[in-house]
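Asker: sequence first, then the predicted structure:
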Amino acid sequence: MIIINRPASISMDDDFLPEEKRGVYKAIYSRRDVRAHFLPKEIPDDVLFRILDAAHHAPSVGFSQPWNFIIIRDKGIKARVKELFMQEFERSSSMIEDEQRKKKYLSLKLEGIMEAPVNICVTYDPNRFGPFIIGKSSIPETGLYSVCCAIQNLWLAARAEGIGVGWVSILSNDKLKEVLRIPEGIVPIAYLCLGYVTHFESIPDLERAGWLSRLPLEDVLYFEQWGNK
């Protein structure tokens, strides 16, 4: 039996205390996609399960809870996943025509598979409690979106615990399913690297590297209908 030690201060009261509000916003604004700075320090089981319990309490369409979490610590399995990453990294670099852009891309640190003490694959089961799920009949993708909500919960809870998370999306899902023995019908959504880190960067890696910058909020806002600024 897994024992979940949730923070004792959690209250179900409607109002957040000022320090609680600050904690929520601090986790959101200081969360980073971590690819480096991992420490060789194990994540205690009680901390890991607390983070996963937060993920498991994410909202889901029709309360379907369509996620599973594969915890990976084995170095041999990590090495096989790292090989998959390298294959896709090289393939994706061939899509960049501009040589300077390609050189910058190849210089980026985009994963921490071997360095992170724990890897987690988050999967989606589209048939859990199926075939009819409230809310999926018009937009079937809401099941997948639910898994993304669980990933965000995991990410924010990890940040609150001082643990970095990196999402490795440069992978072949078909090959990943073979390595992790994921059955037919189950879809890998995220391959995550978790671990304590030396520090969290103040600016996201890709922004610091000059790859892209964060858009101003007003650039992504419309009012009432598309296009209305």
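Answerer: Structure received.
Asker: only C-alpha atoms for contact and neighbour calcs from this point on.
Answerer: OK.
Asker: show me what contacts K109?
Answerer: R35, A36 (CA atoms under 8 Å, 6 or more residues apart in numbering).
Asker: so it sits in a strand?
Answerer: No - assessed with DSSP: H, G, I helix; E, B strand; the rest coil, K109 is coil; it does not lie in a strand.
Asker: okay, it and L39: tell me how far apart.
Answerer: Plainly put, K109 is 16 Å away from L39 if you go by CA to CA, to the nearest Å.
Asker: now swap in V147 and tell me
Answerer: 28 Å.
Asker: who has more neighbours out of those two?
Answerer: The neighbour count for V147 versus L39, taken as other CA atoms under 10 Å, is higher for V147 (27 against 16).
Asker: state the number of residues packed around the residue nearest to that one when sequence neighbours are not counted.
Answerer: Once flanking residues are discounted, V147 sits nearest to W67: 5.8 Å by CA to CA, 6 or more residues apart in numbering. Residues near W67, counting by other CA under 10 Å, number 25.
Asker: surely W67 meets Y124?
Answerer: Yes - between W67 and Y124 there is a contact under CA atoms under 8 Å: 4.9 Å.
Asker: second one coming, line it up with the first:
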Amino acid sequence: MPDQDHRYSDAEIEALWRTMRERRDMRHFLPPTLAKPLPDGLIERLVLAAHLAPSVGFMQPWRFIRVCDPALRESMHAQVDAERQKTAAALPSRNDEFLKVKIEGIRDCAELLVVTLMAEREKHIIGRRTLPEMDVASVGCAIQNMWLAARAEGVGLGWVSFFEPQALGELLGLPEGAHPLGILCIGHVPAFYPRPMFEDTGWGKRLDLTQILFENRWPESAQPTPTAY
């Protein structure tokens, strides 16, 4: 019989689990003047990690823009800060507390990428006829790959979603149909957070498995997910 033991070694499995446990959405970065240079080829490796992600119908909907222009970085920061203020104003409570939470590291990080959905993605039907949002799910898988690869290399990555997509798209000259999903801040960090930052600052906690794993049907006893505001 053919060898059916496709299992990785215990050390390899533990390394994978460690990377998942210690992955963090980073907002605090060492400015380039205080940090050593990023490893050679890191950005290309992170984009390759993203490109290895699964995608529905093999559509590969991810596109990346590497932002190297300091003026463009400042304009993006202004858009994000404007949305931060609007988010705080929309919170029914804790708005002042929210404003004290750092949500991005656009000015400090060594590298800045914008991840967008491709243009003309509506032409891809396989797996999307009834669930067109699966292109967004595919990009989420790509970013998770980047997060894990960055953490394994000791580099922080933060996903910023505080922006108005149309305004950011116009700033970056995106073609019609392309849609920005995230600003990715990448760089060395003072330390990785011991827990997710929003958990550490009292905005929520990781749910117990009993709250997210059901059998056969949605139970009547299931409790609604607590909100962070």
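Answerer: The structure has been received and is ready for your questions. Please read all numbers here as calculations on a predicted model, not as lab measurements.
Asker: give the equivalent position in the second structure for V220 of the first structure.
Answerer: Alignment note (TM-score structural alignment): V220 of the first structure maps to I212 of the second structure.
Asker: the helices in the first structure, which residues?
Answerer: With DSSP state H, the ranges of helices along the first structure come out as 18-30, 45-56, 75-93, 99-107, 142-160, 173-180, 205-208.
Asker: turn the ones you listed into JSON lines, including distance to N119 of the first structure.
Answerer: Output for the helices of the first structure, formatted as JSON lines (distance: least, CA to CA, whole Å):
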{"stretch": "helix 18-30", "distance to N119 of the first structure": "21"}
{"stretch": "helix 45-56", "distance to N119 of the first structure": "11"}
{"stretch": "helix 75-93", "distance to N119 of the first structure": "8"}
{"stretch": "helix 99-107", "distance to N119 of the first structure": "23"}
{"stretch": "helix 142-160", "distance to N119 of the first structure": "13"}
{"stretch": "helix 173-180", "distance to N119 of the first structure": "12"}
{"stretch": "helix 205-208", "distance to N119 of the first structure": "20"}
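Asker: pick the most deeply packed of the ones you listed.
Answerer: Among these, helix 142-160 has the highest mean neighbour count (mean count of other CA atoms under 10 Å), at a mean of 22.
Asker: so which bit of the second structure is it matched to?
Answerer: Going by TM-score structural alignment: helix 142-160 of the first structure matches residues 134-152.
Asker: same question for stretch 171-179 of the first structure.
Answerer: Against the second structure, stretch 171-179 of the first structure falls on residues 163-171 (TM-score structural alignment).
Asker: please report how far E115 of the first structure lies from K229 of the first structure.
Answerer: 45 Å.
Asker: and those two? Which one has more around it.
Answerer: E115 (19 against 11).
Asker: how about the more buried one, what's its partner in the second structure?
Answerer: Match for E115 of the first structure (TM-score structural alignment): D108.
Asker: for Y25 of the first structure, same thing?
Answerer: Using TM-score structural alignment, Y25 of the first structure pairs with W17 in the second structure.
Asker: find me the equivalent region of stretch 200-208 of the first structure in the second structure.
Answerer: Going by TM-score structural alignment: stretch 200-208 of the first structure matches residues 192-200.
Asker: straight-line length of that stretch, end to end?
Answerer: Distance between the two ends of stretch 192-200 of the second structure: 12 Å, counting by CA to CA.
Asker: follow-up on the earlier one: the helices of the first structure: which one's closest to R214 of the first structure?
Answerer: Closest to R214 of the first structure of the helices of the first structure, according to CA to CA: helix 205-208, at 7.3 Å.
Asker: ok, back up a step: common neighbours of W67 and Y124 of the first structure, please.
Answerer: V147.
Asker: rewinding a little: from W147 of the second structure, how far off is the match of V220 of the first structure?
Answerer: I212 of the second structure is 23 Å from W147 of the second structure, by CA to CA.
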